[in-house]
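Asks: give the three-dimensional model of this entry:
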Amino acid sequence: MKAVFLDRGSFPENIDIPLPDCITQSEFYHNSDDSNVVERIQDAEIILTNKVKLNQAQLAQAPNLKLIQVMATGLNNVDLEACASLGIAVRNVSGYSTEAVPEHTFSLILALRRKVFQYHQDVRNGRWAHSEFFCFMDHPMQDIYGSTLAIIGKGALGTRVATIAEAFGMKTVFAEHKSATKIRSGYVAFEEAISSADIITLHCPLTSDTKDLINAEAFAKMKSNALVINTGRGGLVNEEDLVSALTSGQIAGAGFDVATVEPMPQDHILNTLMDMPNFLLTPHVAWASENAMTRLVNIAATNIETFVKQEAK
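Replies: This is a model prediction of the structure:
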């Protein structure tokens, strides 16, 4: 069987991409786009893609195609209706980043609460050397012990975040769906969760119901000392409303690993916050520890092998 990886460059070179023995021919491309996708997939039986988009017109020109293995959890880059009509199976990878994303979440929380980057920069600029005392305390810090963490999303990631938070001595609450008319056991009402929380963290999928879940109305209900952490999807938070909430001092800070447009262009609205010490932005790397990426590619290889064996029966 022939397999084609359309955007191998989305993984570092040191991460080996294993393929099962049933793959006798493979082609790895650094990246692909609309200008070359059809040419590259037209005789493939299996496609591997991380973020390259595949639409109905392209897939219809790949008559041998049996499987699309998405090298991520999200499936929004693949036309699933087209795959169903063309008889193409689609597999994703889940559960590989249940340590990586929660750890990144807490790295953002701790850096913001403990003012890590402000103090590092001050030391770099010579402030410590000129301090009258053994230390200086220009940037007030807060413990996370005893604070309330509202978690939006109770899947594997949200649950793991809660476990880590409890080890820190935090109080955790899971927010119910914003539009819910009934509060499920183990949840609190959305408005109650965000208004009582010192830190709000998002770990839910981006859907029509969750787009702009955190907007001006939600920010207005938050505490003035609240942090908003988003390692989920950029569209979960209205970015214009975030800029307004931060620049006006409506909330205390925010840590993001995602944006509505990725890669994020220089004229993106979040770039207006980059000089603010209470805003941290990383380039969608929360998932990308070497441990997590190794788990991801191994799960993908198992998915492919399992699919081929089932097809052979």
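Asks: drop to CA atoms for contacts and neighbour counts, all remaining ones
Replies: Noted.
Asks: name the residue closest to the centre of the protein, please.
Replies: Nearest to the geometric centre of the chain sits G232, at 3.8 Å (C-alpha atoms, centre = their mean).
Asks: isn't that one right up against C204?
Replies: Yes: counting by C-alpha atoms under 8 Å, G232 sits close enough to C204 to count as a contact (6.5 Å).
Asks: relative to A89, how far out is the residue nearest to the centre of the chain?
Replies: 26 Å (C-alpha to C-alpha, to the nearest Å).
Asks: quick one: the helices in this protein?
Replies: 37-41, 56-59, 80-86, 100-113, 116-124, 156-167, 190-196, 216-221, 239-247, 290-312 (DSSP state H).
Asks: residues contacting the first one, please?
Replies: Outside of helix 37-41, the residues that reach it under the criterion C-alpha atoms under 8 Å, 6 or more residues apart in numbering are V4, L6, I47, Q58, L59, Q61, A62, L65.
Asks: cool, and the fifth one?
Replies: Outside helix 116-124, the residues within contact range by C-alpha under 8 Å, 6+ apart are L110, A111, W128, A129, H139, P277.
Asks: name the nearest residue to the fifth one, sequence neighbours excluded.
Replies: Think H139. Once flanking residues are discounted, H139 sits nearest to K115: 6.6 Å by C-alpha to C-alpha, 6 or more residues apart in numbering.
Asks: please give the structure of this sequence too, so both can be compared:
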Amino acid sequence: MTKIVLLDGYALNNDLDWPQLNQLGDCTFYDRTNVDDKSEILHRIDNAEIVITHKTPLDDDIISHASNLKYIGIMGTGYDVVDIDSAHKHQITVTNIPTYASEAVAQFTFSLLLEVTGQVGRHNQLVHENKWSQVPDFTFWDKPLFELQGKTLGLIGYGHIAQKVAKIAHAFAMNVIFYNHHPKPNAEEWATQVSLDELLAQSDVISLHVIQTPDTINIINKSTISKMKRHVIILNTARGKLINEVDMADALNHQRVYALATDVVQKEPIKVDNPLLTAQNCIITPHIAWAPLETRARLLDITINNLKSYLSGKPVNVV
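Replies: So this is what the prediction gives:
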């Protein structure tokens, strides 16, 4: 029977079940695997033909020593967790899940933006701390509030998620521009493709929607920030390594950037010395844009279907 190993299922399966996976082979489930311990990873995938991973890295060293490995299923859209070149070299099929979370991440992107511009959470907290009851007026606020109408949203990357974010922005009467590595000739007439420098210069809000590659790591840094409008708002629901965190913290603390709202950081879980934790006007959520129950159920279903397709000899979503 085919040996299947799931390396890190807790974030997905703590409230979902995997009965269909049990029907496809001899399954071993792990809630968590130490991502920094190669010996543990190698021990757990020893003799496995099929490995399913969420965030446990499979680099060239690990792949080279996994002699029976034939298939890697990535439970997510980004595939930087796997050395794809090494997998191809060893004739291992790798699949991902391209669009399972598009709706959820687009929704969360705007949740972050609305929190920055509307400060709902902050003022709810202040009311519960009895700050409202102590003022003489019927209203009060302690941070600026902003309308989105007429503001320019710049999207770096224009894949499935960014396109959904663009539609939400259009409904808010925002101007939408985007930068994409390849031309997007079929973009909506109200969304304008521009160069990266044009996007940096024109945007009131910049939202990141590119995968992590050598070209996109630290794409937001001291140099690119210097090309932006003062008091720009930056959103990141993609990958933490897209932002140089030291440069960003400095820009926030010197009011060069008005606010950062991010669901991801370079090292996750976040380290206590991350400079963003003490930066001004910085909202950080713990990588939850993908996590609604409906989204995770969809992810589970597609993970199973990817594996079924591979076992039937007709793999889909191949990286």
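Asks: and the TM-score between them?
Replies: The TM-score (TM-score structural alignment, normalised by the length of the first structure) is 0.90; 305 aligned residues with a C-alpha RMSD of 2.1 Å.
Asks: tell me the one of the contacts of helix 37-41 of the first structure nearest I194 of the first structure?
Replies: Using C-alpha to C-alpha, the shortest approach to I194 of the first structure within these belongs to L6, at 40.7 Å.
Asks: from K51 of the first structure, how far out is that closest one?
Replies: 9 Å.
Asks: what residue of the second structure takes the place of H203 of the first structure?
Replies: Alignment note: H203 of the first structure maps to H209 in the second structure; criterion TM-score structural alignment.
Asks: apologies, that question was intended for V101 of the first structure.
Replies: Checking TM-score structural alignment: V101 of the first structure goes with V105.
Asks: so what's its match closest to, chain neighbours aside?
Replies: A289 (5.0 Å).
Asks: quick check: that neighbour touching Y100?
Replies: No: in this structure, A289 of the second structure is not within contact of Y100 by C-alpha under 8 Å, at 11.8 Å.
Asks: counterpart of I225 of the second structure over in the first structure?
Replies: By TM-score structural alignment, I225 of the second structure lines up with F219.
Asks: near the residue nearest to its match when sequence neighbours are not counted, how many other residues are there?
Replies: Of all residues not flanking F219 of the first structure in the chain, A245 sits nearest, at 6.7 Å (C-alpha to C-alpha, 6+ apart). By the criterion of other C-alpha atoms under 10 Å, A245 of the first structure has 20 neighbours.
Asks: show me what contacts A245 of the first structure?
Replies: A216, F219, I251.
Asks: list the contacts of the second one.
Replies: When contacts are counted by C-alpha under 8 Å, 6+ apart, F219 of the first structure is found next to D241, L242, A245, Q250, I251.
Asks: same check, this time on V264 of the second structure
Replies: V264 of the second structure neighbours (C-alpha under 8 Å, 6+ apart): N236, T237, A238, R239, G240, I284, T285, P286, H287.
Asks: do you know how far the nearest residue to Q107 of the second structure once chain neighbours are set aside is from V120 of the second structure?
Replies: Using C-alpha to C-alpha, 6+ apart and skipping residues adjacent in sequence, the residue nearest Q107 of the second structure is V165, 7.5 Å away. From V165 of the second structure across to V120 of the second structure, the span is 20 Å (C-alpha to C-alpha).
Asks: the two: who's more crowded?
Replies: Shown here are V165 of the second structure and V120; by other C-alpha under 10 Å, V165 has more neighbours (26 against 13).
Asks: so what does the more buried one match up with in the first structure?
Replies: Using TM-score structural alignment, V165 of the second structure sits opposite V161 in the first structure.
Asks: who touches G154 of the second structure in this structure?
Replies: V176, I177, F178, Y179, L199, L200, Q202, S203, D204, V205, I206, S207.
Asks: what residues are up against the equivalent of N64 of the first structure over in the second structure?
Replies: Aligned counterpart of N64 of the first structure in the second structure: N68 (TM-score structural alignment). Contact analysis of N68 of the second structure by C-alpha under 8 Å, 6+ apart lists D46, N47, A48, E49.
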